[in-house]
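Enquirer: Here is a sequence with its predicted model. Questions after.
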Amino acid sequence: MFSFFERVVLACMLSQPNVIPYVASVLTNCDFYCYRNSIIYIAITVLYSFATVIDFPILLNYFISRRIPVDYSYILSLFYLKCNTANIKYYVVLLLKYSLLVKLRLNICVLADFLNSTDVINETFLLTKLQESINLIALQAFVKPSGCLLLVRNFLKNLLIATVDISFVTGFVALDNIIGSIKPGDLVIVAGRPATGKTTFCLDILRYNALVRQQAVCMLSLEMTASQLLVKLISALTLLSTRAILNCTVSNSLFLKILTACNTLAQSSMYINDTPQITLGDIYLYLKNLKLVLGRSLLVVIDYVQLVSTTNTISADNSDFSNISSSLKRIAKELSLAIIIISQLNRRVEYRQDKVPLLSDLRDSGTLEQDADLVLFLSPLDSMQGNSYVKVFVSKNRNGKTGIVSLRFLKENNCFFSK
């Protein structure tokens, strides 16, 4: 069946050369499992590029002049194979589908042979090899060479036909005026010392985008449970303290207020994953599946990045951490997601007289500050008249300017407000 669809595609290209540009833009010779079909495909595309009329003698001469052995009767049969070129897109999709299946089966067979040849089962090695195989297959299937003209055309097309804003904002007007918007593919860092409101700040961003802008958001929490995060969200919506929410009963007058907040959150596109000791591979697969289900981009918060597990169980040094940050950046670009990662600051900022955080204060940062498109530092101010204030330093912004914004932090109600 697989070889049959390869023959049909080649026959369509020979009978109607006007379909060759489309087929060449989608398929490569690597998509043909049969070797003879692969070299015939190369011959057709080469002859077409020279504006040559492709008939049997011309195609035959191509192989003879290059001393490439081929079954001449098989080539002749392609000219006599009757097929409807109007269905060429359908044929190409089927060919790609079977091609991916064959490649995946071959890689699984290689892993099976490895298992049969050894008594030691290394799960990490097997998972790594399987992921590499899948990534290679995806690369061969979807990455096609594109010139600058094609990039410019797609860029202008997106500008002209875009009717839905897929970017994200913080919800704080003064801060958004500085940073602009957070776009899919961006990696954002929110960093600060413990108890500065980093998780609450990011939850406010997620809540604003999910409830006000009706966008999809996701929280990957490695520190707090989903129940704890839910209480924080309810607290921010109702302006009730965490204690009041946890001690509330059905007969309490506040119960209806809490129930309304729960209903609002339930109807939103907000997802929470509190899987402990999550790895980069787990994050990639979860976000890929989530985006596939939603069919649109989403804003993701990871709390916090120092708790993300690496495949290296021996040490967690800077090389491992830089692998995490660069991998998260690749995930953001590949899946077209906006990712915010919460990070700790080291103690050096506390010994500094002005207490102003610097990029070098990122704890075990590795290449974190280099991979990030936007870096926000949260630094507490002295309480004034019972209110806590936090300065947000925009210390790095690839797509805009830097600056400082002051926000009011209602710690008891788990939310921030513009000053």
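Expert: Sure thing, it's come through. Residues are numbered from 1 along each chain as shown.
Enquirer: contacts, neighbours, all on C-alpha from now
Expert: OK.
Enquirer: show me what contacts the residue most central in space within the chain?
Expert: Among the residues of the chain, the one closest to the centroid is Leu335, at 2.7 Å (C-alpha atoms, centre = their mean). Going by C-alpha atoms under 8 Å, 6 or more residues apart in numbering, Leu335 touches 185, 288, 291.
Enquirer: And these, which is closest to Ile314?
Expert: For the contacts of Leu335, the minimum distance to Ile314 (C-alpha to C-alpha) is 28.3 Å, reached by Lys288.
Enquirer: which non-adjacent residue is nearest that closest one?
Expert: Leaving aside its sequence neighbours, Lys288 sits nearest to Leu335 (C-alpha to C-alpha, 6 or more residues apart in numbering; 6.7 Å).
Enquirer: got another, please set it beside the one above:
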Amino acid sequence: MEDKENKRIPPQSIDAEKAVLGCMLINNEAVSVSMQYLTSDSFYDKSNSLIFKTMCTLYNNSKPIDSLSLIDELKKNKIIDSIGGPYYVTGLSQEAPTASNVEYYAKIVREKQILREIINTSVKMSSLAYEGHENASVVLDQAEQFLFALSEKASDKKFEEIQPMIHKVLDIWGKRKKGDITGVSSGFRDLDNQISGFQDSDFIVLAARPSMGKTALALNISRNIAVNSNKRVGFFSLEMSSQQLIERMLSSEAQISSHLVRTGKLPTSDWRKLSNAAGSLSEADMFIDDSGSLNIMELRAKARQMKSEKNIDIIIIDYLQLLHKGGRVESRQQEISYISRSLKSLAKELNIPIIALSQLSRAVESRSDHRPLMSDLRESGAIEQDADIVLFIFRKYLYSKQEEDKGLSELIVAKHRNGPTGTVKLTFFDEFAKFQDYEFVHDEFIDDLDINDAVFES
């Protein structure tokens, strides 16, 4: 079976290769067009590969390209005989009746090259799998990365001219001037005003000490994006089950005590609220993966699948420290650094924002004001370096127990690579784990411990 497969001829089109070279000999503009799609490695025939490489050298050195100059250069490089002699070169001009079709021929050559590279990748991955030196997840991740790179190569995306890029940036600035959000809206007015939404390819870290409300805020943001903005959210929960997340979301949406929801001891009026909340959330495009123990390669594979199948607009991960690298690691710090870099790379690859929740170190507890600092990011300074935005949740009431601090939550924009830092105030309703835009009137109803009796805006 193996011998039979080894005798197969790889995908190729010698005629298309010759046609490309012929076009390049007829018209020098065809050289620049061909170079957008091809390299010397794109050619299956070794002679054609050498000729293309030589013609590109002539072009880059601003020398004329025709049969005579090409033959002369091949002779200087002492490769004229290996490509079939002068007769082969002069015959290329007859392979293309017109240079106007060079792009069509170049795409054929590129497509055959990609098919060969897919075959080569399969062979490499097969060898790695047989050797058994790597975990299956490592081999899968390498294969996926390579195939994604090939997908980019297969696309017709070319360089961009500066004029349309300038217009695009000016359009974004114009929207910001008018107060429009240019990224994915968080659903929180003051936060959106600060960062103009979550931007494509950004890696955002949302960090806090335990019980500050990281998961609650992540779910609130997910809900706002999916329900208010009608965008698609991918949520990876490494700590809580999907059922627990849905219970929290229903409690928050209906504004009913999460304890009462869990026990089921609800009056009829609250059941109606839950029914309405369920109806609202059921329309949301939110996709939850609650796989308990994921390594970063598995998460990347799942994220790519979500993007491919569901075209998600944002990914939220709860939480970063529960991910692991897979395979041997020298230290936890290096592992977290690798995970952080991988998430930033994934955000760029998928061209969507990725929000990763993160724990803060105990150093926060040792300071008198307990306010988090960038140095508190747990286990790795790489998180600070890789993140485009770092957000800290700080609820002073958990430390002060003062009535004036009840319900007040600060969202500290500690890092903003492309904009200002600062602090955004939110109101937090602990009983049903819900953040809302800060309102100065919140003291009127938060003073009452039974906040379920109050009426809130949805």
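Expert: Great, that's in hand. Note that the structure is predicted; figures quoted are calculated from it, not measured.
Enquirer: Specify the local secondary structure of Ser62 of the second structure.
Expert: With DSSP: H, G, I helix; E, B strand; the rest coil as the basis, the three-state label of Ser62 of the second structure is coil.
Enquirer: Could you do Gly84 of the second structure as well?
Expert: coil.
Enquirer: Residue in the first structure paired with it?
Expert: Per TM-score structural alignment, the equivalent position to Gly84 of the second structure in the first structure is Asp71.
Enquirer: For Ile64 of the first structure, see how far away that match is.
Expert: Per C-alpha to C-alpha, to the nearest Å, Asp71 of the first structure is found 11 Å from Ile64 of the first structure.
Enquirer: circling back to that earlier point, just give me the match in the second structure for the residue nearest to Lys288 of the first structure.
Expert: By TM-score structural alignment, Leu335 of the first structure lines up with Leu350.
Enquirer: Show me the strands in the stretch 201-350 of the second structure, by range?
Expert: Secondary structure of the stretch 201-350 of the second structure (DSSP state E, counting those that start in this stretch): strands at 203-208, 233-237, 286-289, 314-318.
Enquirer: Same list, those strands, but as TSV with distance to Phe445 of the second structure please.
Expert: Output for those, formatted as TSV (distance: least, C-alpha to C-alpha, whole Å):
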stretch	distance to Phe445 of the second structure
strand 203-208	26
strand 233-237	32
strand 286-289	32
strand 314-318	31
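Enquirer: Which residue ranges of the stretch 201-350 of the second structure form helices?
Expert: 214-223, 242-254, 258-263, 268-282, 296-310, 332-350 (DSSP state H, counting those that start in this stretch).
Enquirer: what does the first one correspond to over in the first structure?
Expert: Spelled out, that is helix 214-223 of the second structure. Using TM-score structural alignment, helix 214-223 of the second structure pairs with 198-207 in the first structure.
Enquirer: if we look at the matching stretch, which residues are touching it?
Expert: 169-171, 190-192, 217-218, 232-233, 270, 299, 301, 303, 342, 378, 414-416.
Enquirer: Repeat that for stretch 401-411 of the second structure.
Expert: Contacts for stretch 401-411 of the second structure (C-alpha under 8 Å, 6+ apart): 391-397, 423-430, 438, 442-443, 446-447.
Enquirer: just stretch 234-245 of the second structure next, same as before
Expert: Defining contact as C-alpha under 8 Å, 6+ apart, one finds that stretch 234-245 of the second structure is touched by 219, 222, 286-294, 303, 306, 312-319, 322-323.
Enquirer: Can you turn the buried part of those residues into a ChimeraX selection?
Expert: In ChimeraX, this line selects whichever of these come out buried by 16 or more other C-alpha atoms under 10 Å:
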select :219,222,286,287,288,289,290,294,303,306,312,313,314,315,316,317,318,319,322,323
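Enquirer: Pull out the buried residues from the helix or strand encompassing Asp3 of the second structure.
Expert: If you go by DSSP states H and E, Asp3 of the second structure is part of helix 2-6. Of all the residues in helix 2-6 of the second structure, not one is buried under the rule 16+ other C-alpha under 10 Å.
Enquirer: next one: stretch 366-385 of the first structure
Expert: Result for stretch 366-385 of the first structure [16+ other C-alpha under 10 Å]: buried residues 366-369, 371-381.
Enquirer: Return the closest of the residues you listed with respect to Ser99 of the first structure.
Expert: Nearest member of those to Ser99 of the first structure, counting by C-alpha to C-alpha, is Asp371, at 35.2 Å.
Enquirer: Chain neighbours aside, what residue packs nearest to that closest one?
Expert: Ser326 (6.1 Å).
Enquirer: My guess is the one you found contacts Asp373. True?
Expert: No - the pair Ser326 of the first structure / Asp373 is not scored as a contact, 11.8 Å apart, by C-alpha atoms under 8 Å.
Enquirer: Out of the contacts of Leu335 of the first structure, which comes closest to Val26 of the first structure?
Expert: Of the contacts of Leu335 of the first structure, the one sitting nearest to Val26 of the first structure (C-alpha to C-alpha) turns out to be Lys288, at 22.9 Å.
Enquirer: Now check the second structure for the residue matching that closest one.
Expert: In the second structure, Lys288 of the first structure lands on Arg304 (TM-score structural alignment).
Enquirer: now swap in Ser309 of the first structure and tell me
Expert: Match for Ser309 of the first structure (TM-score structural alignment): His324.
Enquirer: distance of its match from Arg332 of the second structure?
Expert: On the measure of C-alpha to C-alpha, His324 of the second structure and Arg332 of the second structure end up 9 Å apart.
Enquirer: circling back to that earlier point, Thr57 of the second structure: which of the strands of the stretch 201-350 of the second structure is closest?
Expert: Judging these by C-alpha to C-alpha, what sits closest to Thr57 of the second structure is strand 203-208, at 40.7 Å.
Enquirer: ok now that closest one, how far from the chain's centre?
Expert: 15 Å (C-alpha atoms, centre = their mean, to the nearest Å).
Enquirer: for it, packing partners?
Expert: helix 214-223, helix 332-350, strand 354-359, strand 389-394 (3 or more C-alpha pairs under 8 Å, 6 or more residues apart in numbering; DSSP states H and E).
Enquirer: Save those as TSV, and put in distance to Tyr37 of the second structure too.
Expert: Formatted as TSV, those follow (distance: least, C-alpha to C-alpha, whole Å):
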stretch	distance to Tyr37 of the second structure
helix 214-223	40
helix 332-350	21
strand 354-359	32
strand 389-394	36
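Enquirer: Which of the ones you listed sits closest to Ser127 of the second structure?
Expert: helix 332-350 (25.0 Å).
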